[in-house]
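A.B. asks: this is the structure alone, sequence omitted:
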């Protein structure tokens, strides 16, 4: 995996982005863009609120079911103080019937004592428990084979093709 193909915006944490009244407009814009011909999000980091993520990726019953589990995991992280989650996997593609979702999160601002212990266990058994309870897998560490943070690792396919992921602002997940 070469670093030239990784979006440099992914290196910035969500908490570094400050929104103010000047950045707001009255237009409704679909934040999550159309998928490419190969069914992937266009390369880059696509910032979204919870409602924008639901609107962009929750178009059928299977996806809505996965969103329910993703939402519970996101809410737990938000309540613990986390602010950012990078969403990937077949869920962040044009696939009609994705198996699950994959996500990474920034544990630095969070109180890990408030995070569901299942979400902190990235062992093979822990990942199975995550899928059973939440419908997906959550990572907070470096990807083992490449040494890249997961939010960067997620931006390439297994074949090295650049692709996009969604950066979910956890502050937008309702309590």
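C.D. replies: Yep, that arrived. What you see is a predicted model, and the numbers here were worked out from it, not measured in a lab.
A.B. asks: can we go C-alpha only for contacts and neighbour counts from here?
C.D. replies: OK.
A.B. asks: what helix or strand does the residue sitting nearest the centre point of the chain sit in?
C.D. replies: Of all residues in the chain, the one closest to the mean position by C-alpha atoms, centre = their mean is residue 87, 1.7 Å from it. Residue 87 is part of strand 84-88 when elements are defined by DSSP states H and E.
A.B. asks: counting by contacts, list what that strand packs against.
C.D. replies: strand 101-105, strand 164-169 (3 or more C-alpha pairs under 8 Å, 6 or more residues apart in numbering; DSSP states H and E).
A.B. asks: now those as TSV including mean neighbour count and distance to residue 155?
C.D. replies: Formatted as TSV, the entries for the helices and strands packed on strand 84-88 read as follows, by neighbours: other C-alpha atoms under 10 Å; distance: least, C-alpha to C-alpha, whole Å:
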stretch	mean neighbour count	distance to residue 155
strand 101-105	23	12
strand 164-169	25	6
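A.B. asks: below is structure B, check it against A:
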């Protein structure tokens, strides 16, 4: 179960408490897909997750303004775990760091490759564990269960 959002310094929005919080897709949708704009963003996120899962990815970490109380986030930000991924089954768009604009255009958000086997040492996890002003915030870990994703 996801924790309640807490008051934060992130553009006057509530944020997740610090740490990694596990969530099902259903719980994630229930909490964060609460208006038409967020649903539009989520559909791009879901497509990216389906493509990652098809290539063998088992989990992603979601951070940034999408997992706050912000009504109209501009996008979503996620980090994907490369363990078990077959690179031949995944579009290079997922691997090449300087293709952010293309990823945002296709998926309505950005995915970064998790470059460490241990979550604690992944630089992207550290990046999304604080707001721009340095306020500690949390991330959501989603297991990529294909049946659950298709039903969300």
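C.D. replies: Arrived safely. All values derive from a computational prediction rather than experimental measurement.
A.B. asks: before we move on, back to that, for residue 56 of the first structure, find the nearest of the helices and strands packed on strand 84-88 of the first structure.
C.D. replies: Taking C-alpha to C-alpha as the criterion, residue 56 of the first structure comes closest to strand 164-169 out of those, the separation being 10.2 Å.
A.B. asks: so the closest one corresponds to what in the second structure?
C.D. replies: Taken onto the second structure by TM-score structural alignment, strand 164-169 of the first structure occupies residues 138-143 there.
A.B. asks: max-length helix in the second structure?
C.D. replies: If you go by DSSP state H, the second structure has its longest helix at helix 36-54.
A.B. asks: residues near the equivalent of residue 122 of the first structure over in the second structure, how many?
C.D. replies: For residue 122 of the first structure, the equivalent position in the second structure is taken to be residue 97, counting by TM-score structural alignment. Neighbours of residue 97 of the second structure under the rule other C-alpha atoms under 10 Å: 12.
A.B. asks: same check on the one 4 residues further on?
C.D. replies: Residues contacting residue 101 of the second structure under the criterion other C-alpha under 10 Å number 12.
A.B. asks: sec struct for it, please.
C.D. replies: Going by DSSP: H, G, I helix; E, B strand; the rest coil, the secondary structure assigned to residue 101 of the second structure is helix.
A.B. asks: test my guess that residue 65 of the second structure contacts residue 78.
C.D. replies: No. Checked against C-alpha atoms under 8 Å, the pair residue 65 of the second structure and residue 78 is beyond contact range at 11.0 Å.
A.B. asks: which residues touch residue 81 of the second structure?
C.D. replies: Each residue near residue 81 of the second structure by C-alpha atoms under 8 Å, 6 or more residues apart in numbering is listed here: 57-60, 113-115.
A.B. asks: in the first structure, which of these still touch?
C.D. replies: Contacts conserved in the first structure for the contacts of residue 81 of the second structure, using both residues aligned by TM-score structural alignment, their matches' C-alpha atoms under 8 Å: 57-60, 113.
A.B. asks: just put those in JSON lines and tack on distance to residue 46 of the second structure and neighbour count.
C.D. replies: Converted to JSON lines, these look like this (distance: C-alpha to C-alpha, whole Å; neighbours: other C-alpha atoms under 10 Å):
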{"residue": "57", "distance to residue 46 of the second structure": "13", "neighbour count": "22"}
{"residue": "58", "distance to residue 46 of the second structure": "14", "neighbour count": "20"}
{"residue": "59", "distance to residue 46 of the second structure": "12", "neighbour count": "19"}
{"residue": "60", "distance to residue 46 of the second structure": "11", "neighbour count": "24"}
{"residue": "113", "distance to residue 46 of the second structure": "17", "neighbour count": "17"}
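A.B. asks: residue contacts, the residue of the second structure positioned farthest from its centre?
C.D. replies: The outermost residue of the second structure, judged by C-alpha distance from the chain's mean C-alpha position using C-alpha atoms, centre = their mean, is residue 88 at 22.7 Å. Neighbour list for residue 88 of the second structure: residue 55 [criterion: C-alpha under 8 Å, 6+ apart].
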